[in-house]
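Visitor: sharing a sequence plus its predicted fold:
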Amino acid sequence: MARTPPPCAYHDASRTDGLVAPMALAGKGSSLGARKSSSTVREKMSGEEIAPEKLARELEEYFAAHPEAAILEEGRGLFDMRLARYSVTESHGRCLLQLWSDERNLMRTVVGVEHRAQSLRILTRKMGAAKPQALEIVPNSDRRTPTAREAARRNYQRLLERVLSRSFIGFKVDGLRNAMDLEHSFGPAYVRGRLLKGTTAEAVIGAGEDESSAIVEGILTLGILWLDYCRQHSDVRRHFGGLKIIVPANTWRVTAERMAWLNHAAANFELYTLDERSEELTQVDFRDTGNASSRLMQSFSVQAAVERCQSGIDQIFALLPEGGKKRTEVQARSAGEVSLALHGLEFARVRCGFAANSFVQQNEISFGAGPHETPLTEETEPLARELFTRLFASRHSNGDHKDPLFRIQAERWLESRLRHELPELLPGLRGELIYSQVPALSSGDRGMLDILTIDRNGRLVVMEIKAHEDLHLPMQALDYWIRVRSLNADRPIGGDGNALSAFERHGYFDGERVSQLPPRLLLAAPALRIHPANEPVLRYFSPEIEWELIALNEHWREELGIVFRKRSA
């Protein structure tokens, strides 16, 4: 079954800390994450015999290139690979595909593959079944064709215009559109326009119910940019006083939580839901959404976890190339599980359990990463050794930038460098008390906070890291800040009369007192990879949020340094 990891703690073969990063390691002979060229031979399902290793390679390359893939059967969604896990193995001349999640488990023998324009179709056979069945792997959960997607957005634009005209009497709906405008970061998924009334005006933006959850959750970022654009390009006699955001019914919570922490002196922000069937527009009171529902897992002994899994760790070390042990980071993910990583890329894991029908402890070892796990056995040991050799030969600071193993999971690599060098880069932080990849749970959704630590005054510090341009960096960081603030504010008075935060009660920060002040928020990325829209969005954050944008040097793999820093007013 899929596992939810606790906050990460670390042990390193050469130091006392380490790091994890999910990704997919391709199978035997594959080029990890590489796109297939047009000259690739497409396998037809004509009954011809296809080597199992070739079938496994086709599947793993597709999963590596499409981390948000979805598995369909007869048009019905079975697995979302962002939440599920998989294993592709070769056994007795067959290619076995196993998929599992919290909802279901599936195992099939793969007998053929066919590359299509928008998917990978695989022919499978259930155990004991004579007739093959087809599964379809699509790049993401949005299964609409481009034509259908465009038609749905045109219909939504017409619907929104009717609803706005009827709901805001006295205002004129002006310039409603969803045209692509890459210069200003506007895409076709959002319908934007203006409501005009004399010299006053409001910016308005909406997204339809057919859009993905990621599109809907990104609407506040685009709304702020649209408001900023309207203010900069409007007639000097007209003042844009606020922004109206319209989301589908029952999708408002994430936007409401974020909107509560904007600067409401800078603009009048309003949130609405639209039921497209009844065409009913309902205002949401985002100031009364309550505290973010956050959950913190109990801290555990890193040393004890490593000791429980030591025999499995040693077994992995024995398969690494010369010098590999010193470069490996060993991370304790829970009291009974550790993972091994190279520059943030997790390549193996050891779980401590019990042997069948006994209380004898036994280590379960697997290799691969992200959603891909292959059990380590005598049969798969040569494959593991080959993968480790390629990984350690490719993933180093002077590696080939065209090599997929060098490029992949750059963000986790950057996080690893920052975590190791944080005390030198930012001396005001407690570099010895760092937690990485901390689960941030709210409203049923799980995200991973990159780095959590405290400064010399005991004040919490939340750090979000990006290695590439990300339009939504500020809002993602704000999500984590909200959750950490909520946990820190959770301070019931104990029997000794002390009011300890949730972090202190759960054993974090090694007994250090945590300040009651709201957390500081740090956002870090290479200077040339900071999206131009990030700073305008940050300027609309509440004055209560003390943020800092840290620009790093471009050659951070070789030597990490700070180019410039920008702080909130």
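Guide: Happy to help now that I have it.

Visitor: drop to CA atoms for contacts and neighbour counts, all remaining ones
Guide: Will do.

Visitor: mind listing the strands for the stretch 301-450 of the chain?
Guide: 329-334, 337-342, 345-354, 361-367, 374-375, 435-442, 445-454 (DSSP state E, counting those that start in this stretch).

Visitor: can you redo those strands as JSON lines with distance to residue 483 and mean neighbour count?
Guide: Formatted as JSON lines, those follow (distance: least, C-alpha to C-alpha, whole Å; neighbours: other C-alpha atoms under 10 Å):
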{"stretch": "strand 329-334", "distance to residue 483": "21", "mean neighbour count": "27"}
{"stretch": "strand 337-342", "distance to residue 483": "25", "mean neighbour count": "26"}
{"stretch": "strand 345-354", "distance to residue 483": "26", "mean neighbour count": "24"}
{"stretch": "strand 361-367", "distance to residue 483": "33", "mean neighbour count": "20"}
{"stretch": "strand 374-375", "distance to residue 483": "35", "mean neighbour count": "18"}
{"stretch": "strand 435-442", "distance to residue 483": "7", "mean neighbour count": "21"}
{"stretch": "strand 445-454", "distance to residue 483": "10", "mean neighbour count": "19"}
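
Visitor: below is an additional structure, to be compared with the one above:
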Amino acid sequence: MEFAAELQASLREFTASGVVEVRENGGSVAPFSGMSWEVRGDGEKPLLHLWSEQFNLTRRVLAITDHSEQRLALAVERFGRAKPDRLEFIRREFERGPRELSREEFRERLTHLLAEQFPDEKLESLVVSPDLEHSLSGNYARGILRRGSTCIAVLAVPGGESSDATDNSLTFALIWLQHARRLSSRRAIISVRLILPKDTCSTVAHRLAALDPQLNFELYEHDPAQDILEKIDPRRAGNLDTWLVPHREREALLNQARPSLEAIISLAPQAVTLHPAAQSREVWLRFRGLPFARWHDGRVFFGINDARKELTSASRPALKRLLRDLEAHRNPLANDTRHSLFRAQPERWLESIVREDVTRVDAMLDQRFVYAQVFANAGGEHGILDLLTVTRSGQLVIIELKASEHIHLPLQAADYWLRVRRQLQSGEIARYGYFPGVT
């Protein structure tokens, strides 16, 4: 196997399950969750490109120096440096503090808890190892309890896991339910018991409202102080605080910034779009979805990734060069589709195409109303983008944008819809200036 193919296969296998962190020379770079990646080149030193909305990294890979269950380590070259660096992908479950349990310790503790709290049930199996073939993460313990002639599927999250692992546990609980039914074909699995750490259940409880009511879910939290499992009522625990960003605030911010930005827009009017961020009082400029400049309090800053260089008469030629590079490389007809400017933030590029003409998605959608990031504290998870629009007959529509497959997309879409429905029922959507004139 050529090294590039070996590298790609190793990365795909290692990152397929579990929460992974990216580190370089021992320092944390970013969580792998939501990151896009690509191996380029077929020679002995292929390029590895990692990118997300906040992060962009390209390294030439010299060798795989460690590949175990805990980590995948690469010897890499950074452009402009002679000495090789070390790029690592670390499984989150192996990075624990002194108060966190190992996976086996957690399994033993959970076995004791289940036996003590559910004496009428017999534990048939309980494992904590990953099962990549069935997309089951090693971050969770999963098992089957037998009660008479029926069974209960169990999935539990250890204490100390990231909020990301806890919030997305429902995805793996549903996958485990399907697999457990195949394993226990002789006995009906009548429910799923999902066990989370103390005070972490709100997102999962919220998302349970999107599931078929006939699917019986039991939600518990583990109280370590009393070492008991507390049953949670999802209807009470799932009331998440969600705030709409008033559309009028966005429009006012755009009107304030637009005079300072017209000259920049005129350099590439078909590609540059404005995106107000009401909370930070900024307006971002994107070139086919890629942020390259921002306006704040009358001043303009530009640059890929950080946008820190202030626009002045002296720096204006640099901005024009940047826009020429963007036009050359971030273009559907670009010669080099492997260029970092072409590959960066594909969901944002997809968003720009959809917002340009939403009827490309469905001819019944109303082009006048397409809103992004309507919530102040939700959306944009793992590189997934949400658009809120409406049909010509007045029916609300959510569009989820993702450039590649994503295991959590269905439940995150349902999560977003539940938030929208709540705001719709309360009248907040109309009150905050969205969809004027639509009834």
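Guide: Nice, I can see it. The shown structure was predicted, so the numbers you read here are calculated from the model rather than taken from an experiment.

Visitor: picking that back up, reformat the strands of the stretch 301-450 of the first structure as a markdown table; add distance to residue 408 of the first structure.
Guide: Formatted as a markdown table, those follow (distance: least, C-alpha to C-alpha, whole Å):
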| stretch | distance to residue 408 of the first structure |
| --- | --- |
| strand 329-334 | 17 |
| strand 337-342 | 12 |
| strand 345-354 | 8 |
| strand 361-367 | 17 |
| strand 374-375 | 20 |
| strand 435-442 | 18 |
| strand 445-454 | 17 |
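
Visitor: residue 426 of the first structure is nearest to which of those?
Guide: Of all those, strand 445-454 sits nearest to residue 426 of the first structure, with 11.6 Å by C-alpha to C-alpha.

Visitor: ok, the equivalent of residue 408 of the second structure over in the first structure - contacts?
Guide: Alignment note (TM-score structural alignment): residue 408 of the second structure maps to residue 472 of the first structure. Going by C-alpha atoms under 8 Å, 6 or more residues apart in numbering, residue 472 of the first structure touches 218, 221, 534.

Visitor: and in the second structure, which of those residues remain?
Guide: Among the contacts of residue 472 of the first structure, the contacts conserved in the second structure (both residues aligned by TM-score structural alignment, their matches' C-alpha atoms under 8 Å) are 218, 221.

Visitor: tell me which of the contacts of residue 472 of the first structure fall in strands.
Guide: Among these, no member is found in strands (DSSP state E).

Visitor: that older thread, wait, which of the strands of the stretch 301-450 of the first structure is closest to residue 423 of the first structure?
Guide: Going by C-alpha to C-alpha, the one of those nearest residue 423 of the first structure is strand 445-454, 11.1 Å.

Visitor: tell me which helix or strand comes right after the closest one.
Guide: strand 460-465 (DSSP states H and E).

Visitor: tell me how far the match of residue 408 of the second structure lies from residue 228 of the first structure.
Guide: Per C-alpha to C-alpha, to the nearest Å, residue 472 of the first structure is found 16 Å from residue 228 of the first structure.

Visitor: what segments of the stretch 201-350 of the second structure are helices?
Guide: Here the stretch 201-350 of the second structure has its helices, by DSSP state H, counting those that start in this stretch, at 202-208, 234-237, 247-265, 316-329, 340-343, 346-356.

Visitor: quick one: closest of the ones you listed to residue 71 of the second structure.
Guide: Using C-alpha to C-alpha, the nearest of those to residue 71 of the second structure is helix 340-343, at 26.2 Å.

Visitor: tell me roughly how far that closest one lies from the first structure on average.
Guide: Compared with the first structure after fitting, helix 340-343 of the second structure deviates on average by 1.2 Å (mean C-alpha distance after the TM-score superposition for the first structure).

Visitor: so residue 24 of the first structure belongs to a helix, correct?
Guide: No - secondary structure of residue 24 of the first structure (DSSP: H, G, I helix; E, B strand; the rest coil): coil, not part of a helix.
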